[in-house]
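1. could you work out the structure for the sequence below:
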Amino acid sequence: MFKKLTKCIVNQMDPSKEFVPVESIADNEHFRPLYLLKKKSKPKNLFHPAPYYQRTGFTLDHVLLPGGDGTSIESIHEDSSPFTLTKTCADQADGGLSISVDPANVELKGGASTSKEFSITPQKKSISLDSLEALRRERGINTEHSFIRQLRKTNIRLFVVTEILEASEEAVYKESTKANGGFKIKLYATFCAQSTREDKQSIVIPKGCTLAFRTIPIQIRDGAWDLDHFPAEAVRKAAYVADGPSQGNLGVVLTEVKYSCRIFPELSPDQLLIVLNTIKAVMGDNNLLQELSHKMEEISEQNDGYELKSESPELQALFSTLQHFPRGDLLLLAEGITYVLDALHELMEDQLLLLLESLERKIVSQQLKLVGNLLKHDLNKGKETFFVDAGLLFPHAEDQELTIALVELSGVQLQEDGSAVPTDQPFEAVAALFVALYALSLLSGSE
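-> The predicted model follows:
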C-alpha cells in the first residue's frame, strides 16, 4: 500500500519523474538527505521507470574525515513550505469467473468495486549543490572506514540523497475492495465464498516519513570524492527492434524485453526448464523471490566471481546449473532473470496465482497476444473505451474470465465483447504483465 501511495504522489506532483518513490515504509528513514545509497546494477525499465536504489545504512558524514571545527553537516538542510495533496477515486466492475478445481467445480459471479482515499501534506527538504561542493573541498574520504574498503572490491555505484519529500503531518491512506460472490478476491476456490466480502486496508503515514527522494552520483577514488553532475546513461542496443514501426507502446516494450531476455533462446531445453521451474517456485513464495533477486544482483556486483548457494531446494537446482556457466553468459542470464523478477515484483499476489493457473491451462501465449494488443493503445490517455481484436478472446468461458481478471488487476477493465477501459493510467502495470507473460511463454516453449 505504501508503494502505491508514494508512486501516486510522484505522478501527481512530479510529471518529469525526477523524484524516486520510497517503496517500503520500514526503510523510509534510510532515504534522508545526505544518506548514501547503492544504485543496483540493473537499468531502469518501462514498468519501473525510477532507478533501483538500495540503502547502505551510512550517511556522507559517516565516511568523511572530521571537519576542522567539528560541526555536523546536518545543519546545511533547507526546508520548503508544505502543500496538501488529496485524492479520492472509485471504480466499479461486473463479471463472473468459473474455475475448475479438483475435486470441485466452483462458479463465481458478481461485481467488484475499489476505492482509494488519502490527504497528505508533503514538504521538501534539500541540500544545495553549492553546500555539497564546499563540503567536498573541506573534507576528504576516510579510506579506513570499513564500508569504503569493501566498496573498492565491487562495481557498486554510490549516490547521495540531496532532496526529499516528507510527510509534514501524520496522514492515513485507505483502500477498499468490495466483492460480491467472490469476484476479485483470491481467485482459487479454497479462498472464495458465495457471499459479499469487503476488504478494507489502511496505513498510517507518520510525521517526518520520507515519501520520495532525489540523488546525485558521487565518485570516490584515492581518498577524494567528487560529485558527478553529468552521469552517463546506459543505452539499449538498437539491434533488438520491434516487429514493425506501427507498434506504438508495444514496440517499445518489445524492444526492451527482447534485449533483456536475449540469453533465454540460447539455453538448452533442460536449462530452460530449470529456469522456468525456479520462476514458478518464486511466484508462489515472496521470500524465495526476494532471495533469488538478491543472489542475481550480487553476481554482477562482484568483480572476483560469486559462489551461489541456497538452503532452498527450489533455488539450488538453478544455482548448481549456473556454477558451470562462463562468466559472460552468467552475467547475461543473471540480467535476464533479474529483469523478469522485477516485472513479477510489480504484479499483485493474485496476478501471480492467476499466471500459475494460466501456465497449467497452457493459455499464456494467447494472453501475451491479448495484452500486447492492449499496449498498442494509449493506456494513460484517460478512461476512454477502446476495443481489442475480438479474435484474441478465448472460446472457453473459464479461460476468458480468468484472463479478464488478470488484466483488470493491472488497471484495465476488459469485457467479453472486447471493449476495454483503462481505470488509472495503467501503462506501467500492463507493461509488467506483458513482460511476465513474454518470459513465461519463452521459458515454457509456447511463444
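2. when you work out contacts or count neighbours from here on, use the C-alpha atoms and nothing else.
-> OK.
3. where does Glu256 sit: helix, strand or coil?
-> helix (DSSP: H, G, I helix; E, B strand; the rest coil).
4. so who does it touch?
-> 45-46, 236, 240 (C-alpha atoms under 8 Å, 6 or more residues apart in numbering).
5. got those residues as a markdown table, with distance to His145 and neighbour count columns?
-> Converted to a markdown table, these look like this (distance: C-alpha to C-alpha, whole Å; neighbours: other C-alpha atoms under 10 Å):
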| residue | distance to His145 | neighbour count |
| --- | --- | --- |
| Asn45 | 34 | 20 |
| Leu46 | 37 | 18 |
| Arg236 | 36 | 12 |
| Tyr240 | 43 | 15 |
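6. of those, which is the nearest to His77?
-> Proximity of those to His77 (C-alpha to C-alpha) peaks at Asn45, which lies at 31.9 Å.
7. gap between the closest residue to that closest one other than its chain neighbours and Val340?
-> Spatial nearest neighbour of Asn45, chain neighbours left out: Glu256 (7.6 Å); criterion: C-alpha to C-alpha, 6 or more residues apart in numbering. According to C-alpha to C-alpha, to the nearest Å, Glu256 stands 12 Å off from Val340.
8. what's the answer for Gln316, then?
-> 19 Å.
9. these two: who's more crowded?
-> Neighbour count, other C-alpha atoms under 10 Å: between Gln316 and Val340, Val340 has more, with 23 against 15.
10. export the contacts of Glu256 as JSON lines, with columns for distance to Val421 and secondary structure.
-> Formatted as JSON lines, the contacts of Glu256 follow (distance: C-alpha to C-alpha, whole Å; DSSP: H, G, I helix; E, B strand; the rest coil):
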{"residue": "Asn45", "distance to Val421": "24", "secondary structure": "strand"}
{"residue": "Leu46", "distance to Val421": "21", "secondary structure": "coil"}
{"residue": "Arg236", "distance to Val421": "32", "secondary structure": "coil"}
{"residue": "Tyr240", "distance to Val421": "31", "secondary structure": "coil"}
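11. specify which member of the residues you listed is nearest to Ile120.
-> Nearest member of these to Ile120, counting by C-alpha to C-alpha, is Leu46, at 27.6 Å.
12. pretty sure that closest one is touching Ala431, no?
-> Yes: using C-alpha atoms under 8 Å, Leu46 is in contact with Ala431, at 7.0 Å.
13. in which helix or strand would I find Leu368?
-> helix 364-375 (DSSP states H and E).
14. now the second one, please; I'll put the structures next to each other:
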Amino acid sequence: MTMFENVTRSLTRQLNPRGDLTPLDSLIDFKRFHPFCLVLRKRKSTLFWGARYVRTDYTLLDVLEPGSSPSDPTDSGNFAFKNMLDARVEGQVDVPKTVKVTGTAGLSRSSTLEVQTLSVAPKALETLQKERKLGAECPFLKEMRDRGENLYVVMEVVETVQEVTLERAGKAEGVFSLPFFAPLGLQGSINHKEAVTIPKGCILAFRVRQLMVKGKNEWEIPHICNEDMQTFPRGEKPEEEKFALIQAADVGEAHEDFGTLKEEIHREIQEVEKLNHVGQRSLLTSLSKLLGKKKELQDLELTLEGALDKGHEVTLEALPKDVLISKEVMGAILYFLGALTELSEAQQKLLIKSMEKKILPVQLKLVESIMEQSFLQDKEGVFPLQPDLLSSLGEEELTFTEALVGLSGLEVQRSGPQYMWDPDTLPHLCALYAGLSFLQLLTKAP
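-> From the prediction side, this is the model:
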C-alpha cells in the first residue's frame, strides 16, 4: 500500500473500528471528499471488506438551485497520534534460506498527526433542504439518473490540522531469489526510505449518507438507509427498474455471519463459471501478469467499470477475440477484482507463488476454517487451529501461507497450532477469502 493509504486505514481503525468511517486511499483526491461533495459507490461493492467510493466533480450545492450557502461544518473534536505505525500492513516476512524483509510505514519519529472531525450540522441541512430545490435540467443529475447510479453526500470528514510528513523505511537481507525481489540472485542487504508530506486540511477519512430524489426537484438525505434504497425513483421505465434492482443486489449485504459472506461469494463464483474454460484460463493469464502491480490491476477495474456503465461487451488482452464477457460475468469479475485490489502488492505476489505451488486449496480451507470459528468474535484472543490444516504444507509453502495471512493481520503460530484473532482484521480476511476463492476457481479450469 502507499504510505498515505497505510496511515488512513490505521487511523480509521483507531477512531472507528468496524464502523462506517471510510479511509481515503488517494492523496490526490482529497479535495473532492469535503463535506457536501457528491460521491459514487463502486459497482459490485460489498460491505464485507468495506464499501468503496469514487469522486465526482460535483457537490450537493452544485446541483441545487441558486441560493444562500449553508453554515460551515461544525468541529466535533481534535485527536493526536504520535509514531503511528501499521504493523499489520508492513511487517516482517521471513522466507527460509532466501530473504528476510522488515519494514514499517507511518509517521516520522518527530511528527504528530493532529486531526479534527468536521460534520454537517443537522440544522444547516434542514434549512438547506427547505430553501433550495434541485436545479432544473441539471446535466449531471440526468446522466446519473440514466445510468441508474446511487449518489452519496459526504457528511463528516477527518482532516489534518497541521502539515505532517510520513516516512517509510525498510530493509532486506539475504539472497534475493524470489521473483518479486530484484535483482535476481543479489546477495547482501538493501535499505529503502521514502517520505511524503500531507498538507494541512487534507481529508483522511469520511462518512457519507445517501441522497434521495423525490419527484422532479425535491430531495432529502435520510439518517437511515438500506441497500434497497435508490437515489432516483424506480419504475420510470421497465429497463431502468430492472437495472436498479440489479444494482441494489450488487452492493452486498451486512455483516451477519460467515454464511452470508459465503453465499455472496458463491453467487459471484456461479457467474464467473458461465465463462467457458478457455475464457477462464485466459482470464487467469491476464490476472497473473497484473497481480503485484496494484496500479495496473486498478486500471483494469476502471476499464471494466466503464464498459459496464455503458453496457458494452469487452474482451481482455489474453482472451480470444471470440470470447466475450457478458454484463453479468463482468460484474462478477469486478467483484473479485475489488477483493484483490484490497490486498497489498506483497500478498498479490504471494498468491502467484501459491498458484505455482498449487497450495491455494489448502490456504482457502485454512482461512475458511478460521473465519467459521471467529467471524463473530468481537474480542482479541488465541484460538486452536486444526492440525491437519497445516500438516500437508512443506516448510517453504508454510512460510508463504503464514506471510499471506499475516499481511492481513492474522498471526498463525505453528506451536499448538493456533492463531491470534484480532476483530479489526476481519475486512482484510474477507477480501483474502474472496480472492482465494476466485483464483482457485480459475486454476481448476482444464
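15. returning to that earlier point: so what's in contact with Leu46 and Ala431 of the first structure at the same time?
-> Val253.
16. I'd say Leu407 of the second structure and Gln347 touch.
-> Yes: assessed by C-alpha under 8 Å, Leu407 of the second structure is found in contact with Gln347 at 6.9 Å.
17. Met330 of the second structure corresponds to which position in the first structure?
-> Alignment note (TM-score structural alignment): Met330 of the second structure maps to Ala334 of the first structure.
18. tell me the spacing between that match and Gln415 of the first structure.
-> Applying C-alpha to C-alpha to Ala334 of the first structure and Gln415 of the first structure gives a distance of 38 Å.
19. residues making contact with the longest helix that the first structure contains?
-> Using DSSP state H to define each element, the first structure has its longest helix at helix 327-346. Residues outside helix 327-346 of the first structure that contact it (C-alpha under 8 Å, 6+ apart): 42, 47-48, 260-264, 279, 283, 289, 293, 296-297, 299-300, 305, 322, 352, 429, 432-433, 435-436, 439.
20. report how many residues lie close to the closest residue to Glu23 of the first structure other than its chain neighbours.
-> Distances taken as C-alpha to C-alpha, 6+ apart put Lys3 closest to Glu23 of the first structure, at 4.5 Å, once the chain neighbours are dropped. Around Lys3 of the first structure there are 14 other residues, counting by other C-alpha under 10 Å.
21. that's a helix at Lys3 of the first structure, yeah?
-> Yes: under three-state DSSP, Lys3 of the first structure sits within a helix.
22. rewinding a little: any buried residues in the helix holding Leu368 of the first structure, and which?
-> 364-375 (16 or more other C-alpha atoms under 10 Å).
23. distance check, the most centrally placed residue in the second structure against Thr98 of the second structure.
-> Most central in the second structure under C-alpha atoms, centre = their mean is Glu342, positioned 4.3 Å from the mean C-alpha point. Remark: distance between Glu342 of the second structure and Thr98 of the second structure (C-alpha to C-alpha) = 27 Å.
24. how about Thr8 of the second structure?
-> Taken as C-alpha to C-alpha, the span from Thr8 of the second structure to Thr98 of the second structure is 32 Å.
25. more crowded one of those two?
-> Thr8 (22 against 15).
26. show me the contacts for the more buried one.
-> 23-25, 204-205.
27. are any of the residues you listed buried, and which?
-> Applying 16+ other C-alpha under 10 Å to those flags 23-25, 204-205 as buried.
28. longest helix in the second structure, by number of residues?
-> helix 426-444.
29. trace the residue nearest to Asn45 of the first structure over to the second structure, please.
-> By TM-score structural alignment, Glu256 of the first structure lines up with Glu264.
30. then Ser168 of the first structure?
-> In the second structure, Ser168 of the first structure lands on Val161 (TM-score structural alignment).
31. what is the neighbour count of its match?
-> So Val161 of the second structure, with other C-alpha under 10 Å, has 18 neighbours.
32. list the contacts for it?
-> 114-116, 200-201.
33. of those residues - the most surrounded one?
-> Going by other C-alpha under 10 Å, Val115 tops those with 23 neighbours.
34. how near is it to Lys310 of the second structure?
-> For Val115 of the second structure, the distance to Lys310 of the second structure - C-alpha to C-alpha - is 40 Å.
35. the second structure: which residue goes with His272 of the first structure?
-> Just to correct that, residue 272 of the first structure is Leu rather than His. Under TM-score structural alignment, Leu272 of the first structure pairs with Gln280 in the second structure.
36. so its match, which of the three states?
-> Applying three-state DSSP: Gln280 of the second structure is helix.
37. leaving out sequence neighbours, find the closest residue to it.
-> Leu442 (5.6 Å).
38. now do the helices in the stretch 1-150 of the second structure.
-> 3-15, 122-131, 139-147 (DSSP state H, counting those that start in this stretch).
39. most packed of those?
-> Using mean count of other C-alpha atoms under 10 Å, the stretch among the helices of the stretch 1-150 of the second structure with the largest mean neighbour count is helix 3-15, at a mean of 19.
40. surely Lys82 of the second structure meets Gly106?
-> No: contact criterion C-alpha under 8 Å: Lys82 of the second structure and Gly106 do not qualify, at 9.5 Å.
41. the more surrounded of Ala334 and Gln415 of the first structure?
-> Remark: of Ala334 of the first structure and Gln415, Ala334 carries more neighbours, 23 against 19, as counted by other C-alpha under 10 Å.
42. any idea how far that one lies from Lys40 of the first structure?
-> 13 Å.
43. who touches both of the two?
-> Glu297.
44. next, the contact list for the nearest residue to Lys171 of the second structure once chain neighbours are set aside, please.
-> Take Lys171 of the second structure and drop its neighbours on the chain: the residue closest to it by C-alpha to C-alpha, 6+ apart is Asn191, 4.5 Å away. Taking C-alpha under 8 Å, 6+ apart, we find Asn191 of the second structure in contact with 169-172.
45. try 10 Å
-> 102-103, 169-173 (C-alpha atoms under 10 Å, 6 or more residues apart in numbering).
46. cool, and Ser288 of the second structure?
-> Per C-alpha under 10 Å, 6+ apart, neighbours of Ser288 of the second structure: 282, 348-349, 351-352, 355, 439.
47. try His34 of the second structure
-> 59, 73, 118-119, 153-159, 201-203, 205-206.
48. map Leu302 of the second structure across to the first structure for me.
-> Match for Leu302 of the second structure (TM-score structural alignment): His294.
49. what's the neighbour count on that match?
-> 12.
50. quick one: it is in a helix?
-> Yes: counting by three-state DSSP, His294 of the first structure falls inside a helix.
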